[in-house]
Each structure stands twice: as C-alpha cells, then as structure tokens.
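Undergrad: Below are the sequence and a predicted model; questions follow.
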Amino acid sequence: MTAARSMLVTGGAGFIGSAFVEAALADGHRVVVLDALTYAGHEESVPKHERCRLVVGNICDRELVGDLLRTEKIDAIVNFAAESHVDRSIDAPGDFVDTNIVGTFRMLQASLAHWKSLDTAEQSRFRYLQISTDEVYGALGETGQFSETSPMSPNSPYAASKAAGDHLVRAWYHTYKLPTLTTNCSNNYGPRQFPEKLIPRLISCALAGEPLPIYGKGLQVRDWIHVEDHSRGVLLALERGTPGQTYCFGGASERANIDVAQRICAILDELRPRGDGKSYASQMQFVTDRPGHDFRYAIDDTRARTELGFTRRHTFEGGLVATIEWYLGNTEWCHAVTRRRHA
C-alpha cells in the first residue's frame, strides 16, 4: 500500500462519495468530507471513524476550501460533489451550472493556490481528481463503447455541466500544471443510493405498492458498475494514474431498463412476496419518455485495467440481490432521507 494521504473528499456524504470514503479509510487514509448535505447527502452515510471528519459546506466557497486545504494539510482532493440527476437538470439547470461548473472552478482555484504553496516534493505528491460520468460522451447506438478518447457530446443539462467541469480540469493541468486526473464511470448501484435513481426507486415503489415507472418502452441500455468496484477504481487512479489523464470505469454489465425492472421484481417476489400472491411486475407502468433520453451507454475500461490494474469483484446479478437485501433491511433509512427531501 502507498503512504497514507490526507484527503479532501467533496460530496463524501452522498451515495458514491460515502462508499469511496469507506474504501479510503480501509486503506489507511485520513479523510475530510466536505458536503452541503442537500437532498442527496446524508450525515448518517459518513463513516464514524477517528480518521474521518465531516465539514458542512459548499464547494463554491473558495475561502472555506482553501482553509481546509491549508489547515488539514491536504495532499489529495477527490471531487464527487455534483448535481447529478438528469430529470432535475431539465427542471432546474441553473443549479447544475452553479455546482458542476462554477463549483469545479472554485475548487480548481483553491487547489491551485494551495499547490503553489507546497514544496517540490509535496507538489509532486499532490493530486486533484475529478469524478465525472459516461453521460458526457452522449449516446451510443446498438454497438460500440465509450473510452477516454471518445469526443464529448452531452445531450442533457446535467451532462453538459459535467463536460464543462471536465474541460476546466483539463485546462488547469495544461495551463497551470496542476496535477489533475479525471475518471468517468457507468451507472453506479449499491447501498445508500437516494431513491430517485432507477434501482432504488423501483425497489421503494414496489414495496410501497405504487406503480413502477418505466420511461418509454424501457429499452434504454445502461452499463452497471457496483459502487464498491467504482470506489476501488478511483483509489487506483489516485495512486497509479498519470496526471493529465482520464480513466474510464465500467461494469461490463449492459442491461435494458426493462430487464433491470423485471429482475428487481423477480428478486422481490422471492425475498418479500406480495400479500396477494401477485408478482411485483404487475405494478410496472410505462410513462412518457423524458426529453433527450440517451439510448445506450457502455464503457471500454481497457486503460484502467491495463494501466491501473483495475478489476471488478461484483457481478451484476449478485450485486443486485445484495443491494435489494440492503434496502429491505434499511427501510427506515429510505423513509428518513425521503422525508428530509420534502421537509
């Protein structure tokens, strides 16, 4: 294992961020979590650990970020903080511009000032890692995969805002020599995901006896990666990645949305049967497709596997069962975070 770091993890109280914090702590690192604790960030998701500290704040607050970098002697920043739901970006694009573009700019400015204050050895060790998404590349047809060399072609306000942030990160490396990295991943799933995303939403609606909404005919295809596999990939990029490079992480598990929904219903039928004996599939309901809905995403993570040694430990089938079991055993968590959203 490489020497322990002092990390600033923004958005570390969110779904993917908190999973990464757990992985970083398990590897012996010290973590300062900076999170605004909006609807998708939850204090209870942050691990209670002597090497982990939660600071409530916004990445747009450059002074706060700068103070944390200096006082906590941070040598790595992992920026998970983002507005990340496509439907929300269609309804309120300004929030996505503020966090994903302006927030990234503020983080880069604070990081650059901090990096310049370090000695040569500390500068060589410092890293700024930007967490991005496969959605910046647009949509695929029935064949092909995205890779690090794919051109950006975003189709939603969310994807456009993330692409803009990625461009800023690239520019700060090439212009100012700030040692940056960017990672792009496919759809994440696993425990503690806010119940507006596909898998937890279908689970919560099924258990509540509500319709299971399926956009269009459910034929959109996504590549699914377990959040724990993604987190380990990010750690590998942080320690083994080459500054200025981008690394893609996929799950090698492409599934149409309708197939994911049917599989969730089948697992629930087995683990928690409905009282009337019917299948949860009877609750499925097709709804009007959202504007600009990309047809298919898929990731070629050859670079991550060959250059970083990235591997996947979870199959989609096994990971999905474990995820559903987690939600069945943590219904109070789901109720609490959903109530907080509407408070």
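TA: Nice, I can see it.

Undergrad: drop to CA atoms for contacts and neighbour counts, all remaining ones
TA: Fine.

Undergrad: show me the contacts for the closest residue in space to residue 338 that isn't next to it in sequence.
TA: In space, and not counting its chain neighbours, residue 338 is closest to residue 195: 7.4 Å by CA to CA, 6 or more residues apart in numbering. When contacts are counted by CA atoms under 8 Å, 6 or more residues apart in numbering, residue 195 touches 201, 204, 334, 338.

Undergrad: what helix or strand does residue 195 sit in?
TA: Assigned by DSSP states H and E, residue 195 belongs to no helix or strand.

Undergrad: Let me see the ranges of the strands in the stretch 101-250 of the chain.
TA: Secondary structure of the stretch 101-250 of the chain by DSSP state E, counting those that start in this stretch: the strands cover 127-133, 180-185, 187-189, 212-215, 221-226, 246-249.

Undergrad: rewinding a little: neighbour-wise, give me the winner out of the contacts of residue 195.
TA: Neighbour count (other CA atoms under 10 Å) singles out residue 204 as the most crowded of these, with 20 neighbours.

Undergrad: Could you tell me which residues make contact with that one?
TA: For residue 204, the contact set (CA under 8 Å, 6+ apart) comprises residue 195.

Undergrad: Against residue 152, how distant is it?
TA: 34 Å (CA to CA, to the nearest Å).

Undergrad: ditto for residue 142
TA: Residue 142 is 18 Å from residue 152, by CA to CA.

Undergrad: Could you do residue 304 as well?
TA: Relative to residue 152, and taking CA to CA, residue 304 is found at 19 Å.

Undergrad: Compare those two and say which is more crowded by neighbours.
TA: Ranked by neighbour count (other CA under 10 Å), residue 304 and residue 152 place residue 304 first, with 24 against 19.

Undergrad: structure B:
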Amino acid sequence: MMQPLSILVTGANGLIGHRLCRRLLEDGHMVAALSRAEHPALLKPLREHGRLRLFRGDITDREFCRKLFRANRFDAVFHLAVARYFPDPAAQRLPALEETEAYRTNYEGTLNLFQAALGSGFGLPVWVQGSAMMVYDIEHLETMPVAETHPAAPVEPNGFSVLLAEEACRYFGRSAGLHDAILRFPGVYGTGKESGVIAKFVRHCLSGNPAPLEAPGNRTSDFLYAEDAAEALLLALSWLQANSGELPAAERLFHIGSGEEVSVAEAARLIRELTGANIDIVERPAAVSRRFCFDNTRARKVLGFRPRSLREGMSEYVNELMG
C-alpha cells in the first residue's frame, strides 16, 4: 500500500466520485471532496470522517480554483467533474459550443484546474482524469471492440468538450511535465444514478408494475459497474506512482470497459431474473441499430484491471437496492 496522500476529487458527489472518496479514505488518504452541490447527498455517509474535507465550488470559477490550489497542497488529483449537454428537441440546430454548460465545465473548467495547479507554488500533482465513450461517433465505429487507437470523432457538445479536456491534459503533460493518466468510461451503472437504461429497467422491475418492459435487441453496449470504475481509478494512481519516469501519452490512455458487449434486451432479461419481476420483455428494434464495447486489453495488462461480469455487478447493484 502506498503512503497516505493528500488527494483532491472533483465531481466527488457523482456516481463514481463518492465511491472513489470512500475507497481513498479506507486506504488511509486525506481526501478533499469538491462538489457544486450545497448538500452533497451521496457524500453524506462520509461527512463525519476525520480525513475528509468537503469543498463547495464550481471549477468554471477561475478564482475559486486558484484559491483552492494555493491554500492546499495536493499530491494527486482525480478530475471527475463533468457537465452534460441535453439537446432541445424543438431546436433547429446545435447551440454555439461555448454557450453550453458542457463546454464551460468540461473544457474551460479543466483548464482552470490545470492553470491553478501550475500557479500554486507546490508543484504539479499526479493527475488522473476521467473521460467517456462520447469522444466517439458511436453509430459509425470502424472496429469493435473499440481500442484506444481508434480515432476519436465526437458528434455533439458532450463528446467534443470531453475530448478537448483530454487534449488539455495531454498538452500540460507535454509542456509542463504533468504526470497523468486518462481513463475513458462507457455507460456506468450503480446506486446513486437515476438516469440511464439500466436504472430505468431496475426501477420498473422493482416497482411491481406488471406492464411489459420494452428493450431493443438491435443495440448493444458496454455496461460497467461503478465500483469497478472506482477501482480502475485507484489502479491508475498506483501505476502512476510506480512509473515516475516519462511515459508516452498513448500509453497513459485507458479504456475502462467491462469487456462484455451486451444487448439492451439481454440486460433487461438479466435484471428481470435478478429482481424476480413477473413481467414480459418485449423486444422492439430501435430505429437505428448500434453496437458498442470497449477493448480493455491495455487496462488489464498495464493496470491489472479486472472488472466484474455484468451478472456479478448487476447482482450487487440489485441486492443493494433491495436491502
């Protein structure tokens, strides 16, 4: 086990962030948990922990970021804060990128953090940055499963802003010697997330509603359990601590997938089985078929990442919800 570190976690009240904070505290680290929420509900079980400090702030506020890094010396940063752009169905076109919360948070907010760290006077911390499958054009992938070498091709503000944040990380790695790793996640599920197809299916199956559950059989995805996402982040930090020399940027990008390509209909049937719901699953093909799965070979070989199977992760998730 590594020596105790002072660690900043942005997006600490998120699905992955609050789990990461818990794991870091269990490992003996000092954790600065940053969230925009006035009352971060997912962090409530950790609030009384003596090594946890809660910070409320917004990374789009440049001065806040400067003050945070000047007043605190961090050995490592897990940057997980992210904002989503949700399109207006009535809009005729996409908004200007710089007008979206996704751009302001994901890109400009990331720049604010990097520049604040550079100007802190404490030196640059080790940096582990979260990213997402949105950097790809999911409906026009050239190969499957998707490896880190696949060209990024975002088609909307979420993916583009996240890719810009990745490029900012790589830029500071080249120009300032930032010791970093970027982890791209697929769809992540677990308690604390109310949106997404998995949460929707689980809620329906636990509700007692006898209505059939509709699920497309012509769409596949890579479903990752949130506990595995947190574990991957910890593995990345350990790897960076052990590999202090200069590493090519291409070797510091990891696809953190489950390794399973699963149809949405198959996931629905598994959830029905695990919850014991007495309902029908109706397969209705989506208008556009789609396949997606990350190639996690690099994460397995380099980080030692070993994710749960969908059945294992889903069983833990459902059991937690059912008490």
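TA: Nice, I can see it. Note that this is a predicted model, so its numbers are computed, not measured.

Undergrad: circling back to that earlier point, out of the contacts of residue 195 of the first structure, which one sits closest to residue 28 of the first structure?
TA: residue 334 (29.9 Å; CA to CA).

Undergrad: Any idea which of the strands of the stretch 101-250 of the first structure gets closest to residue 6 of the first structure?
TA: With CA to CA as the measure, strand 127-133 is the member of those nearest residue 6 of the first structure (10.9 Å).

Undergrad: I would like the range of the second structure that aligns with whichever strand or helix holds residue 31 of the first structure, please.
TA: Element membership for residue 31 of the first structure (DSSP H and E) is strand 30-35. Per the alignment by TM-score structural alignment, strand 30-35 of the first structure matches residues 30-35 in the second structure.

Undergrad: my read: residue 163 of the second structure touches residue 130, true?
TA: No. If you go by CA atoms under 8 Å, residue 163 of the second structure and residue 130 don't touch, sitting 10.7 Å apart.

Undergrad: coming back round to it: work out the gap between the strand holding residue 31 of the first structure and the centre of the chain.
TA: Distance, stretch centre to chain centre, for strand 30-35 of the first structure: 16 Å (CA atoms, centre = their mean, to the nearest Å).

Undergrad: List the buried residues of the next helix or strand after that strand.
TA: As assigned by DSSP H and E, the chain's next helix or strand after strand 30-35 of the first structure is strand 52-56. Within strand 52-56 of the first structure, the residues that count as buried by 16 or more other CA atoms under 10 Å are 52, 53, 54, 55.

Undergrad: give me the element the closest residue to residue 228 of the first structure other than its chain neighbours is part of.
TA: Leaving aside its chain neighbours, residue 228 of the first structure sits nearest to residue 19 (6.4 Å; criterion: CA to CA, 6+ apart). Using DSSP H and E, residue 19 of the first structure sits in helix 15-26.

Undergrad: mean per-residue distance, that helix to the second structure?
TA: With mean CA distance after the TM-score superposition for the first structure, helix 15-26 of the first structure departs from the second structure by a mean of 1.1 Å once superposed.

Undergrad: cool, stretch 225-235 of the first structure as well?
TA: Mean deviation for stretch 225-235 of the first structure: 1.5 Å (mean CA distance after the TM-score superposition for the first structure).

Undergrad: what's around the equivalent of residue 318 of the second structure over in the first structure, how many residues?
TA: By TM-score structural alignment, residue 318 of the second structure lines up with residue 324 in the first structure. Look at residue 324 of the first structure: counted by other CA under 10 Å, it has 21 neighbours.

Undergrad: Can you mark which positions in the one helix or strand residue 324 of the first structure maps to are buried?
TA: Taking DSSP H and E as the criterion, residue 324 of the first structure maps to helix 316-329. Within helix 316-329 of the first structure, the residues scored as buried using 16+ other CA under 10 Å are 316, 319, 320, 321, 323, 324, 325, 327, 328.

Undergrad: With the flanking residues excluded, which residue is spatially nearest to the first one?
TA: Read it as residue 316 of the first structure. Residue 316 of the first structure sits nearest to residue 253 (CA to CA, 6+ apart), 6.3 Å away.
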